[in-house]
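Undergrad: 3D, please:
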Amino acid sequence: MSDENTARPARPDADELIYTVDGAIATITLNRPQVKNAFTLTMIDRWAEALRSAAADPRVRVVVVTGAGGAFCSGIDLAVLGGIEPTPIARRRMLTEGVHKVARAVLDLEKPLIAAISGVAVGAGLDMALMCDLRFAGRSARLAEGYIKIGLVPGDGGCYLLPRLVGPAKALELLLTGDTVDGVEAERIGMVNRVYEDDELLDATYAFAGRLAGMSPISAAMIKKTVYQSQTMDLRASLDMIASHMAIVQSTEDYAEARAAFTERRTPDFTGR
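TA: Next up, the predicted model:
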């Protein structure tokens, strides 16, 4: 969903999403600031492609997604919804074969994914942030699952993701009212990890991303997978899985480098092997 400011024709633009790599950190910048970075379906294709590129690039160890122009994402451009054939199957396919491409690419990404949220993150825009592993927000960020206010249901994972962060009761409160929370409140209830002054958000996000990029990428990937997979396992199964992971990481060059660096009191240089 999107807010009223996005109700205008959606025009594909080669620069509507910018993907860059700087050192070990990839950045996905949503770049339609004139509509608070509301996304089109062509933008969705590029978003999923960027995530797949980051996953396949051995240089990349952390991915940051953010928005240009003081907003994160106001959801889907309303012009996209207006252009969908008014049949149930076409509307369903718009999600399953369109918008959900990003969610599937996120599920396949083994590297840490951080959302840097400034300004609005509304509806599907908030859902896209909730898909990330970590969320950092500016103090004045405005986050809302506002679907209900225009007679819709969360179409991009909000009913699945939000309860896992804030608990079912608080999630239902936000989903059933469409209420907006700022960055400070979002941190208090666990929707975001950290909140910063608006002008410090990106610097703080990249500083944290740099810390993660300095860790063993093999260990980071296994930790991430274990955390998510363990949510659907009992403890016995999770312990069995982590025993296998431990045996694998102890056979890597990165583990040998970590031990050597610890003994020599220096910063390790991990290669992902």
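Undergrad: use CA for all of it now, contacts and neighbours both
TA: Noted.
Undergrad: relative to A204, how far out is L165?
TA: Relative to A204, L165 is positioned 22 Å away (Cα to Cα, to the nearest Å).
Undergrad: ugh, wrong one, D57
TA: 24 Å.
Undergrad: out of these two, which sits in the more crowded spot?
TA: Set D57 next to A204 and count neighbours by other Cα atoms under 10 Å: A204 wins out with 17 against 13.
Undergrad: another one to check against the first:
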Amino acid sequence: MERHHRRGAAAHAPSIRALPRCWRSRAVDTAPIASRRSRVTEGARGVAHRRFHLHRCDGPVGHAALPVRRVAAGHAPSAPGRDTRPRASRAQCPLGTGRVQEYGVTHHDTGARRRSRPRRPSMTDDLPEYVHYDVADAVCTITLDNPGRHNAWNHDMERQYWAALDRAAVDADVRAIVLTGAGTSFCPGLDSKRLAGVVGGGGLVLAGRRSQHYALTIPKPMIAAINGACAGIGIVQALVCDIRFMARSARISTAYAKLGIPAEYGLSWLLPKLIGVEHALDLLYTAKRVEADEALRIGLVSRVCDDSTVLAEAQAYARALATGSSPISMAAMRRQVWGDLSRDYTEANQVWLETMVRMNIPTDNPDFGEGVAALVEKRPATFIALPADAVLPPLPPFMEQ
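TA: Now for the predicted structure:
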């Protein structure tokens, strides 16, 4: 029976003997995101709600898959403590083997609910899915989900998160991204089990990992919905988002001073630029738990919401951006603002002038003509999806690494 199953699965799998017997998805090249976007079909005006299925081939258990679920806007995933999530079937493809993965994506219209096929027992039944990718109304909601560990960060979650960002960056159906955590926690930092391993001599693996500011290179606005505990590497992920919504009961902490370590992953550069040197050092020295009202007062977050509505309000804000703002303009301004933090005024102005010339406004920028027409005709503008060859300001050197 096992032999028959393997033979049947192999009939549908590509023969790639050069790769180890693991998940057989194709590795993405390291070209810039703008060039990789050319492989994705450009969306039409008015982005529809899509469901994506990732296909995988047969092979022994490798790493976790990134499921795509249909979740109504404003509805949080299931609470931690009980794993009720669907597992990947043999028709789905995991995100891969530690490298960025490229996907064969099949689009299905979800206007009517599809009847799922009977599920066969799978070797992936015990394989965790740490990141969920949901698209609705041109907004991609990325959910960190580590049940029983309050969404603590680990290496598999990190790989799946980078893969989700790669996918959202080139997804023509996505115009804004919301990052949140499952249940009542956002991300309390590195998994304590991993920390215990470091104390025991295991060491931290930094070689081969992407920089934690990688999210700043994504050409779409990112909004964080901080629905619970946020500390350590979790606060880094929240702060590289552009706008932060925070639940009233949530707490934010740097935590480093309680562990005898310096501020990690560039937080010593980022915090002072967001809230000033004094507030930054106060948070770092004391490692105190910052409540929502104080976080709003010092500028650490943009909005404070009720616990039950924080995700819905963040998604509503993202939908407003997706429907009312030019994707080309938002992508350019995101690079300008974050990149100009490392430039002086003269350099920032020069980047703007050069970008305007390269954009060739108004002849080669359809959103400019649409925006002017909408203004004259006093109607809402209908902007196109971010083109694969969109002209954007250059990345600063620290983002190109």
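Undergrad: the helices in the stretch 201-350 of structure 2, which residues?
TA: Secondary structure of the stretch 201-350 of structure 2 (DSSP state H, counting those that start in this stretch): helices at 233-239, 267-275, 277-286, 292-297, 310-324, 327-340, 345-359.
Undergrad: what packs against the third one?
TA: Under the contact criterion of 3 or more Cα pairs under 8 Å, 6 or more residues apart in numbering; DSSP states H and E, helix 277-286 of structure 2 touches helix 267-275.
Undergrad: got the angle between the helix it packs on and helix 277-286?
TA: 130 degrees (axes from the mean of the first three to the mean of the last three Cα atoms, to 10 degrees).
Undergrad: pull up the aligned stretch in structure 1 for helix 267-275 of structure 2.
TA: When structure 1 is aligned by TM-score structural alignment, the counterpart of helix 267-275 of structure 2 is residues 158-166.
Undergrad: could you find the closest non-adjacent residue to the most centrally placed residue in structure 1?
TA: Nearest to the centroid of the C-alpha atoms of structure 1, with distances taken as Cα atoms, centre = their mean, sits C132, at 2.6 Å. Nearest residue to C132 of structure 1, sequence neighbours excluded (Cα to Cα, 6 or more residues apart in numbering): L113, at 5.3 Å.
Undergrad: same check on R52 of structure 1?
TA: According to Cα to Cα, 6+ apart, the nearest residue to R52 of structure 1 is A105 (6.4 Å).
Undergrad: aligned to the one you found, what sits in structure 2?
TA: In structure 2, A105 of structure 1 lands on Y214 (TM-score structural alignment).
Undergrad: and its match, how far from D166 of structure 2?
TA: Taking Cα to Cα as the criterion, Y214 of structure 2 is separated from D166 of structure 2 by 10 Å.
Undergrad: so those two - more neighbours on which side?
TA: D166 (21 against 16).
Undergrad: checking that one next. Helix, strand or coil?
TA: Three-state call for D166 of structure 2 (DSSP: H, G, I helix; E, B strand; the rest coil): helix.
Undergrad: next one: whichever residue in structure 1 pairs up with it from A220 of structure 1, what distance?
TA: Taking TM-score structural alignment, D166 of structure 2 has R52 as its aligned residue in structure 1. Here the criterion is Cα to Cα. By it, R52 of structure 1 lies 18 Å from A220 of structure 1.
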